[in-house]
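>>> Following is a predicted model, sequence given first.
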Amino acid sequence: MTGNGKGSSAVIDERPWYMANELLAFLIEMVALGLLCWWGLTASGNAAISVLLGLGIPAVAATLWWLFAAPRAPLRPSLSGVLFVKVLVLGGGALALYGNEHPVGALVMAVVTIVNITVAEVFRRPGSAGGKGR
């Protein structure tokens, strides 16, 4: 990386509100994985199945995210593909919270997630590394 950041493959957006939204996105992603784990661990009366679900579902979600939705994802689908993965993983987290009998929390998570994704996609700078190929 050069001293001024130009020529680098990763573009850092210096708008503070945009960076705050990106931090919120990361926190939402981590919370969604935790909620999927929690749901999986409580979904069955069988301990072995609960452990498999509690570890397996977040592992699958994290793998999908890494492959298709992460800023440096090795596979770059279209914007609709990325949004599909985001809805699947983050919406799954909200549904997991609902499944654990917290409907208000699930609604709050869903609304915050929708606002966060909308802000990220609407205000993404054209040609930025995160928006390239999406």
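Looks like it came in fine.

>>> contacts, neighbours, all on C-alpha from now
Noted.

>>> Can you work out which other helices and strands pack against the longest helix that the chain contains?
Among all segments of the chain classified by DSSP state H, the helix with the greatest residue count is helix 16-42. When contacts are defined as 3 or more Cα pairs under 8 Å, 6 or more residues apart in numbering; DSSP states H and E, helix 16-42 packs onto helix 47-64, helix 79-99, helix 103-122.

>>> also this one, for the comparison:
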Amino acid sequence: MSSTARRRARPLFLVNEGLAFLLEVVALVLLGWWGATRDLPVGGAVALAVVAPLGAAVLWGAFAAPKARWSVPLAAQLGVKAVVFGAGAAALLALAGGVAAGCFAGVVVLNTAAATYHRRAAA
């Protein structure tokens, strides 16, 4: 990508990165919400509401974040994103049904594809 094309694409890149962050937060919130609504013994739902998003956040920070703890190949990063966002979509499916989960998953796929394209083009 030429420097002129990169400069023109910069605002779209920034908007997409902001959306990516929002989707990551939403996935964590969905996992917490799902955990909190499970019919478990006393304290079990609270524990699941904490452990599910915390586990996803640790996995994300270790392998998929822009400044991840460990640098892994693109396929591994996308795999981690698929696991975390897939869990978020599954949680939304359990909470609100298929339409909401499908919309969330669709936005995630488009956002991740655009982000991957922009990052690879800039490299």
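Nice, I can see it. As the structure is a computational prediction, the values presented were derived from the model and not from experiment.

>>> just to revisit the earlier point, so how far does the longest helix of the first structure sit from its counterpart in the second structure?
With mean Cα distance after the TM-score superposition for the first structure, helix 16-42 of the first structure departs from the second structure by a mean of 0.3 Å once superposed.

>>> What range does that helix cover in the second structure?
In the comparison with the second structure, helix 16-42 of the first structure aligns to the range 11-37 (TM-score structural alignment).

>>> quick revisit: the longest helix of the first structure: which residues count as buried?
Using 16 or more other Cα atoms under 10 Å as the test for burial, helix 16-42 of the first structure gives 21-22, 24-25, 28-42.

>>> ok, now how distant is the spatially most central residue of the second structure from Ser3 of the second structure?
Among the residues of the second structure, the one closest to the centroid is Glu24, at 3.8 Å (Cα atoms, centre = their mean). Distance, Glu24 of the second structure to Ser3 of the second structure, by Cα to Cα, to the nearest Å: 29 Å.

>>> swap in Gly88 of the second structure?
According to Cα to Cα, Gly88 of the second structure stands 37 Å off from Ser3 of the second structure.

>>> which one of these two has more residues nearby?
For Gly88 of the second structure and Ser3, the more surrounded residue by other Cα atoms under 10 Å is Gly88, and the numbers stand at 29 against 9.

>>> residue contacts, that one?
Gly88 of the second structure is in contact with 26-28, 30-31, counting by Cα atoms under 8 Å, 6 or more residues apart in numbering.

>>> could you redo the last one with a cut-off of 6 Å?
Residues in contact with Gly88 of the second structure (Cα atoms under 6 Å, 6 or more residues apart in numbering) are 27, 30-31.

>>> picking up where we left off before, go through the helices and strands packed on helix 16-42 of the first structure and pick out the most buried.
Among those, helix 79-99 has the highest mean neighbour count (mean count of other Cα atoms under 10 Å), at a mean of 20.

>>> That one aligns to what range in the second structure?
Going by TM-score structural alignment: helix 79-99 of the first structure matches residues 74-94.

>>> how close does the matching stretch sit to the first structure?
By mean Cα distance after the TM-score superposition for the first structure, the fitted stretch 74-94 of the second structure averages 0.6 Å away from its aligned residues in the first structure.

>>> can you check stretch 53-62 of the second structure too?
Mean deviation for stretch 53-62 of the second structure: 0.4 Å (mean Cα distance after the TM-score superposition for the first structure).

>>> sorry, back to before: would you format the contacts of Gly88 of the second structure as CSV with distance to Gly98 of the second structure included?
Output for those, formatted as CSV (distance: Cα to Cα, whole Å):
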residue, distance to Gly98 of the second structure
Ala27, 16
Leu30, 14
Leu31, 16
